[in-house]
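A.B. asks: Have a look at this fold, sequence not included:
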């Protein structure tokens, strides 16, 4: 029976997914675990819940604070060589540029852009030596377009798209690929929790908040499901995707097609 039929496309591969204790990162971790990868989780959350995830996924966990380059270096040394790196951890802040808190700008840049640089630079030597590797960066529709009041987020996501293209070119003949996944609005507990507050603040129904506020820019009027992103990440790790590199994959319900 083929590896594909056995659900073991990633058997023998070790995958670090940052920001993987919830949301998109957790969906990617589950998808890769289902294909046989040894998953290494990283992120925030309740210790008991994280322990449950470790049991579910037979996963390692590293609690490194990705805002700190020294902590990233320690994490990468502790976990050892990896085959797959998914830079998914991120944060957001909404404010007019003249009022944007400088500490929030610095934190967003550190987590969304600098952390992927540090994990990548430390993961690449072993990947190159092995002649195989996959680097996947979670960008955003905001890596291709912009929205007001999100100056740091937009800048960081445009930056991660450019960074991905650069390392894809540098690694083009090594067997290591680098790609972005750029979601639109994804259905996560964080998004779901915003709906009641938005209903109250704007005097709208639940459907109006979903269709006219949250999904206003997504022509399909459907949230991206985390599992869809997990499936795309697995595809990018397949042997058949060995010539797919330097790409920025939209999964945004048509948002950036307009």
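C.D. replies: Looks like it arrived, so ask away. Remember, predicted model here, so these are calculated numbers, not experimental data.

A.B. asks: Please count neighbours and contacts with C-alpha atoms only from this point.
C.D. replies: Will do.

A.B. asks: Give me the nearest residue to residue 21, chain neighbours excluded.
C.D. replies: Spatially, and ignoring its direct neighbours in sequence, residue 21 is nearest to residue 43 (5.4 Å; C-alpha to C-alpha, 6 or more residues apart in numbering).

A.B. asks: So what's the residue count around that neighbour?
C.D. replies: By the criterion of other C-alpha atoms under 10 Å, residue 43 has 21 neighbours.

A.B. asks: Does it touch residue 24 like I think?
C.D. replies: No: using C-alpha atoms under 8 Å, residue 43 is not in contact with residue 24; the gap is 11.8 Å.

A.B. asks: Can you name every helix or strand that the longest strand along the chain contacts?
C.D. replies: Ranked by number of residues, the top strand in the chain under DSSP state E is strand 176-183. Identification of packing neighbours for strand 176-183 by 3 or more C-alpha pairs under 8 Å, 6 or more residues apart in numbering; DSSP states H and E yields strand 133-138, helix 151-170, helix 226-237, strand 248-251.

A.B. asks: Got another one to weigh against that:
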């Protein structure tokens, strides 16, 4: 699967994950990668899939793009699930956990917290040091 990062970063990921795979045998492990529908999160998913991990995608994006990602992974005989639960809310976290538990009752082996969550700041308060603390 193609890497979505710069060449040098992609090679670093391959070196790191390759060494981890040799030591731990990640094949068949279940990996949840938050914020995994694009960017670094998607690259991590692709590398974990190369190591034969089953993956759980989480994030937001265009339906067609996410379906294409799932199709590519399934062609590699990777079990893949996608949940669009909003991890910036308590309810979104609870729903994601419930959804995962229904499919993987023994839990997740690997968790990559990649989702970005920044509190909203209005333009007027953008530089307020009080709000940034």
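C.D. replies: Looks like it arrived, so ask away. Predicted model, so just to flag it, every value in this text is computed and none were measured.

A.B. asks: tm score of chain vs chain?
C.D. replies: Overlay of the two chains. TM-score (TM-score structural alignment, normalised by the length of structure 2): 0.64; 97 aligned residues with a C-alpha RMSD of 2.4 Å.

A.B. asks: Nearest approach to residue 108 of structure 1 belongs to which of the helices and strands packed on strand 176-183 of structure 1?
C.D. replies: With C-alpha to C-alpha as the criterion, residue 108 of structure 1 lies closest to helix 151-170 of these, at 6.5 Å.

A.B. asks: Which positions in the closest one come out as buried?
C.D. replies: 151-165, 167-168 (16 or more other C-alpha atoms under 10 Å).

A.B. asks: Ok, stretch 91-104 of structure 2 next?
C.D. replies: By 16+ other C-alpha under 10 Å, the buried positions in stretch 91-104 of structure 2 come out as 95, 96, 99, 100.

A.B. asks: Stretch 107-114 of structure 2 now?
C.D. replies: Here stretch 107-114 of structure 2 shows 108, 110, 114 as buried, counting by 16+ other C-alpha under 10 Å.

A.B. asks: And the contacts of it?
C.D. replies: 29, 30, 31, 32, 33, 34, 35, 36, 40, 41, 100, 101 (C-alpha atoms under 8 Å, 6 or more residues apart in numbering).

A.B. asks: Show me which of the residues you listed is closest to residue 7 of structure 2.
C.D. replies: Checking these against residue 7 of structure 2 with C-alpha to C-alpha, the nearest one is residue 40 at 12.9 Å.

A.B. asks: Give me the residue at the spatial middle of structure 1.
C.D. replies: The centroid of structure 1 falls nearest to residue 88 when counting by C-alpha atoms, centre = their mean (2.6 Å).

A.B. asks: Against residue 44 of structure 2, how distant is the equivalent of it over in structure 2?
C.D. replies: In structure 2, residue 88 of structure 1 lines up with residue 114, judged by TM-score structural alignment. With distances taken as C-alpha to C-alpha, to the nearest Å, residue 114 of structure 2 is found 9 Å from residue 44 of structure 2.

A.B. asks: Now the common contact residues for these two.
C.D. replies: Joint contacts of residue 114 of structure 2 and residue 44 (C-alpha under 8 Å, 6+ apart) are 33, 36.

A.B. asks: In structure 2, point out the residues matching the one helix or strand residue 124 of structure 1 maps to.
C.D. replies: Assigned by DSSP states H and E, residue 124 of structure 1 falls within helix 115-130. Helix 115-130 of structure 1 lines up with nothing in structure 2 when matched by TM-score structural alignment.

A.B. asks: Now that helix: buried residues?
C.D. replies: Quick answer for helix 115-130 of structure 1 (16+ other C-alpha under 10 Å): 115, 116, 117, 118, 119, 120, 122, 123, 124, 127, 128.

A.B. asks: Same check on stretch 28-46 of structure 2?
C.D. replies: So for stretch 28-46 of structure 2, counting by 16+ other C-alpha under 10 Å, buried means 30-38, 40-46.

A.B. asks: Can you name the secondary structure element that comes next after the longest strand of structure 1?
C.D. replies: Following strand 176-183 of structure 1 toward the C-terminus (DSSP H and E): helix 189-202.

A.B. asks: What range does whatever helix or strand comes next after that next one cover in structure 2?
C.D. replies: Following helix 189-202 of structure 1 in sequence order, the next helix or strand is helix 206-208 (DSSP H and E). Helix 206-208 of structure 1 corresponds to no residues in structure 2, going by TM-score structural alignment.
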